[in-house]
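Participant: have a look at this prediction, sequence included:
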Amino acid sequence: MKALVLAGGTGTRLRPITHTAAKQLVPVANKPVLFYGIESLVAAGITDLGIIVGDTEEEIRAAVGDGRAFGATVTYIRQERALGLAHAVLVARDYLAQDDFVMYLGDNFIVGGINELVRKFEAEKPDADILLTRVDDPSVFGVVELDATGRVVRLQEKPPEPASDLALVGVYLFTPAIHEAVRAIRPSRRGELEITDAIQELVDRGLTVRSTTITGYWKDTGNVPDMLEVNRSVLDTIEPCLEGSVDEASEIIGRVRVGRGARVRRSRIVGPAVIGDDAVVTDSYVGPSTSVAENCVIESSEIEFSIVLAGSSLKGVGRIEASLIGKDVQVSRALHTPRAHRLVLGDHSKVQITP
């Protein structure tokens, strides 16, 4: 069995972070989201990975390499334009050949992995197996309708009036039957080849499409609130580890990981939290559910329930919470000025200011 990992999206909901970085490489607990998916596939015994890439191909290649670091073999497949999930299957036709495969969206996060799902598929051999979960707002997802016996009868992509609250999770298992279905469909009103339409084609042809509804933790990390929530969830599982230096004037409480070369001085860190390699935390408070990446500086500041990417600094800025701060960002206190906010913000930024 092979895997088709989709890592070509532009990440419009994570702008401005994704103006300069691939959304699949935004870190959760200081590790890119994409790496969690790759590790789940390898843990399930799938080591032949085809990664769909687009405009951020260079970044993805630099981060993942040839796959050996994960115990996998990686083939990169270029998708010139993001024309839908089914289009990605079409583009990868030669790579997939006649093999069964898992299609895995590179910005999805599933706690517990997919081992059982893969074993079930290999044992029972349906034409497709789709992963579902119940959501509060199904209108922004692919939605699946089941009959009284649990059989898949209808799929719709982002319907204005959903027939159920069952949404497609970004993991699909297919036999080669999907290739004929993909070739049979036409672009949707969004101008994309929808995987929901291709699966519906399988259903309409009387092929076996099974579903598995998960009750565990799943998130599409396509926006900031979900990214912060996934970060919190992953940090809840970390084991404490102090590889850097912490002085006697500092206090470490709970599950905290301090990376190699990191220095904590006269500060209080309350876990779960991660301080990256060579970061410096001085006269500060780092609260629960916070990831501070490598080479960051936190000085005379407070931060909680946030993600700070590599090379950024917070100096004398009071309290920050529920924030995603990009790479090489400088946040500092304005001195000797009237009470005012001075901002330099990129396109699609979001800022909340206390009056």
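Facilitator: Yes, it's here. Numbering: from 1, shown residues only.

Participant: hey, let's count contacts and neighbours off CA atoms from now on
Facilitator: OK.

Participant: where exactly do the strands run in the stretch 51-200 of the chain?
Facilitator: Assigned by DSSP state E, counting those that start in this stretch, the strands in the stretch 51-200 of the chain fall at 73-78, 101-105, 108-110, 128-134, 142-146, 152-157, 166-174.

Participant: and the helices in this protein?
Facilitator: With DSSP state H as the criterion, the chain has helices at 33-43, 57-64, 85-91, 93-96, 115-124, 177-184, 195-204, 224-235.

Participant: which of those sits closest to residue 315?
Facilitator: With CA to CA as the criterion, residue 315 lies closest to helix 224-235 of the helices of the chain, at 21.9 Å.

Participant: ok so, going back, in a markdown table: the strands of the stretch 51-200 of the chain, plus mean neighbour count and distance to residue 269.
Facilitator: A markdown table is the format used below for the strands of the stretch 51-200 of the chain (neighbours: other CA atoms under 10 Å; distance: least, CA to CA, whole Å):
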| stretch | mean neighbour count | distance to residue 269 |
| --- | --- | --- |
| strand 73-78 | 19 | 39 |
| strand 101-105 | 23 | 34 |
| strand 108-110 | 22 | 26 |
| strand 128-134 | 21 | 35 |
| strand 142-146 | 21 | 41 |
| strand 152-157 | 20 | 44 |
| strand 166-174 | 24 | 35 |
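
Participant: give me the number of residues near the closest residue in space to residue 241 that isn't next to it in sequence?
Facilitator: Excluding its sequence neighbours, the residue lying closest to residue 241 (CA to CA, 6 or more residues apart in numbering) is residue 257, at 4.6 Å. Neighbourhood size, residue 257 [other CA atoms under 10 Å]: 25.

Participant: next one for the comparison:
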Amino acid sequence: MHDVEAVVLVGGRGTRLRPLTLSAPKPMLPTAGVPFLAHLLSRIRAAGVRHVVLGTSYLAETFSEHFGDGAALDLRLTYVVEEEPLGTGGGIRNVAEHLSAEHVLVFNGDVLAGTDLTAVVDTHRRTEADVTLHLVRVPDPRAFGCVPTDADGRVTAFLEKTPDPPTDQINAGCYVFRRSVIDSIPAGRAVSVERETFPGLLAAGRRVSGHVDSAYWRDMGTPADLVHGSADLVRGLAPSDALPGPTGDAMILDGAQVDPSAKVFGGSTVGRGARVGAGASVEGAMLFDGAVVGAGAVVEHSVVGAGAVVEDGAVVVDTVLGDRAVVGSGCELRGGARVWPDAQVRGIRFSPDA
């Protein structure tokens, strides 16, 4: 697909993930051993796209410092910074002058997905659509707005959240735009594609197609989603060519030390220079670089930030520990605890039923 370009909107920090770190935007958080954005870029590259425009705002320099011009990924990367929040539509319009292809893939940079991107573009071309949306079927669409389609694959409406949705199809955050549609989005102001651009196209009788599948999909908006998405990448349930090692029950990165008596499983990642002590149990967790889990400690479905320490015998479940945080020996944190970077927690048992 050398005649297709891609745009990735990666502007937001994601306040629900803020306790993890004070120095990295969400798409750059380590996920299965590499920045989350690397997984999406690998899928774009695998689909045959070579030019990707990153629409950024918060800590924009972090992206260019890590990925550079994209040559190491066999991509050409262009960076465009939003001076003020422009929404999805405004963010797409803001990068228009850097695009030259007739058709443009657009991605929400906070989504982990496994759909066949070539198939999405094929649907767009076959139906001669102005815009094509990737729609994914989910078991319970009540938490999302839904997008019904007719027998011909045309999108018929964009519906808000409802307790009784008429379809299980939701917007998966991946689109194909005709360049002329991008140019028609108002410039210089905030625009929502979901509330303004797409409904406007339907009202004007333009062709909006849906590419519907049941591929892997997860919105990475919460710490729980980040943890489970990372575990799915490690186990090979979510596709990526960016993994730093083979898929399996755990990913142990270079320089990590895991005591032979420790158990590390469930799609856990143990970062570079991290240490897991004797008899410890780490299940479905993310240990960032330099993290330490002491002897006999239990860490489940949690994030342990860079340089953070879970001391001997501590229990950390469904918890986020910021960089360099310390959980003292014998402490127990469960069910949504958040510990800020550099904080120390001692003599505490916390859980929703405490």
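Facilitator: Sure thing, it's come through. All of these numbers come straight from a predicted model, not from anything done at the bench.

Participant: sorry, back to before: compare the strands of the stretch 51-200 of structure 1 and give me the one nearest residue 331 of structure 1.
Facilitator: That would be, of those and by CA to CA, strand 108-110, which comes in at 29.6 Å.

Participant: who does the closest one touch, helix- and strand-wise?
Facilitator: Under the contact criterion of 3 or more CA pairs under 8 Å, 6 or more residues apart in numbering; DSSP states H and E, strand 108-110 of structure 1 touches helix 33-43, strand 218-220.

Participant: repeat the analysis, applying 6 Å as the threshold.
Facilitator: Strand 108-110 of structure 1 sits against strand 218-220, with contacts defined as 3 or more CA pairs under 6 Å, 6 or more residues apart in numbering; DSSP states H and E.

Participant: equivalent range in structure 2 for the strand it packs on?
Facilitator: Taken onto structure 2 by TM-score structural alignment, strand 218-220 of structure 1 occupies residues 217-219 there.

Participant: check the mean deviation of the matching stretch from structure 1.
Facilitator: Mean deviation of stretch 217-219 of structure 2 relative to structure 1 after superposition (mean CA distance after the TM-score superposition for structure 1): 0.6 Å.

Participant: before we move on, the earlier item: and the strands of the stretch 51-200 of structure 1: which comes nearest residue 277 of structure 1?
Facilitator: Nearest of the strands of the stretch 51-200 of structure 1 to residue 277 of structure 1, taken as CA to CA: strand 108-110 at 24.2 Å.

Participant: what's the average distance of the closest one to structure 2?
Facilitator: Strand 108-110 of structure 1, aligned to structure 2 and superposed, deviates on average by 0.5 Å (mean CA distance after the TM-score superposition for structure 1).

Participant: corresponding residues in structure 2 for that strand?
Facilitator: Under TM-score structural alignment, the match for strand 108-110 of structure 1 is residues 111-113.

Participant: same deal with stretch 53-70 of structure 1?
Facilitator: So stretch 53-70 of structure 1 sits over residues 56-73 in structure 2, by TM-score structural alignment.

Participant: in that stretch, what counts as buried?
Facilitator: 56, 57, 58, 60, 63, 68, 70, 73 (16 or more other CA atoms under 10 Å).

Participant: same thing with stretch 34-54 of structure 1?
Facilitator: Residues of stretch 34-54 of structure 1 classed as buried: 34-42, 44, 46-54 (neighbour count, 16+ other CA under 10 Å).

Participant: with stretch 244-257 of structure 2 instead?
Facilitator: By neighbour count on 16+ other CA under 10 Å, the buried set for stretch 244-257 of structure 2 is 247, 248, 249, 250, 251, 252, 253, 256, 257.

Participant: about what we covered before: in CSV, list the buried residues of stretch 56-73 of structure 2 along with distance to residue 86 of structure 2.
Facilitator: Output for those, formatted as CSV (distance: CA to CA, whole Å):
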residue, distance to residue 86 of structure 2
56, 11
57, 10
58, 13
60, 15
63, 19
68, 24
70, 25
73, 28
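
Participant: any idea how far residue 66 of structure 2 is from residue 223 of structure 2?
Facilitator: 23 Å (CA to CA, to the nearest Å).

Participant: also residue 289 of structure 2?
Facilitator: From residue 289 of structure 2 to residue 66 of structure 2 the distance is 16 Å (CA to CA).

Participant: what's the answer for residue 341 of structure 2, then?
Facilitator: Applying CA to CA, the value for residue 341 of structure 2 to residue 66 of structure 2 is 22 Å.

Participant: residue 169 of structure 2 -> structure 1?
Facilitator: The equivalent of residue 169 of structure 2 in structure 1 is residue 166 (alignment by TM-score structural alignment).

Participant: re earlier: which one of the buried residues of stretch 56-73 of structure 2 is nearest to residue 200 of structure 2?
Facilitator: Distance to residue 200 of structure 2 across the buried residues of stretch 56-73 of structure 2 (CA to CA) is lowest for residue 56, with 25.7 Å.

Participant: could you verify my assumption that that closest one touches residue 10?
Facilitator: Yes - counting by CA atoms under 6 Å, residue 56 of structure 2 touches residue 10, with 5.2 Å between them.

Participant: quick one on the thing from earlier: what sits up against the match of strand 218-220 of structure 1?
Facilitator: 111, 112, 113 (CA atoms under 6 Å, 6 or more residues apart in numbering).

Participant: what is the nearest of the residues you listed to residue 316 of structure 2?
Facilitator: Using CA to CA, residue 112 comes nearest to residue 316 of structure 2 of the contacts of stretch 217-219 of structure 2, at 25.3 Å.

Participant: quick one: contacts for the closest one?
Facilitator: By CA under 6 Å, 6+ apart, residue 112 of structure 2 lies in contact with 217, 218.

Participant: repeat that for 10 Å
Facilitator: 36-37, 39-40, 172-173, 216-220, 225-226, 229-230, 232-233, 238-240 (CA atoms under 10 Å, 6 or more residues apart in numbering).
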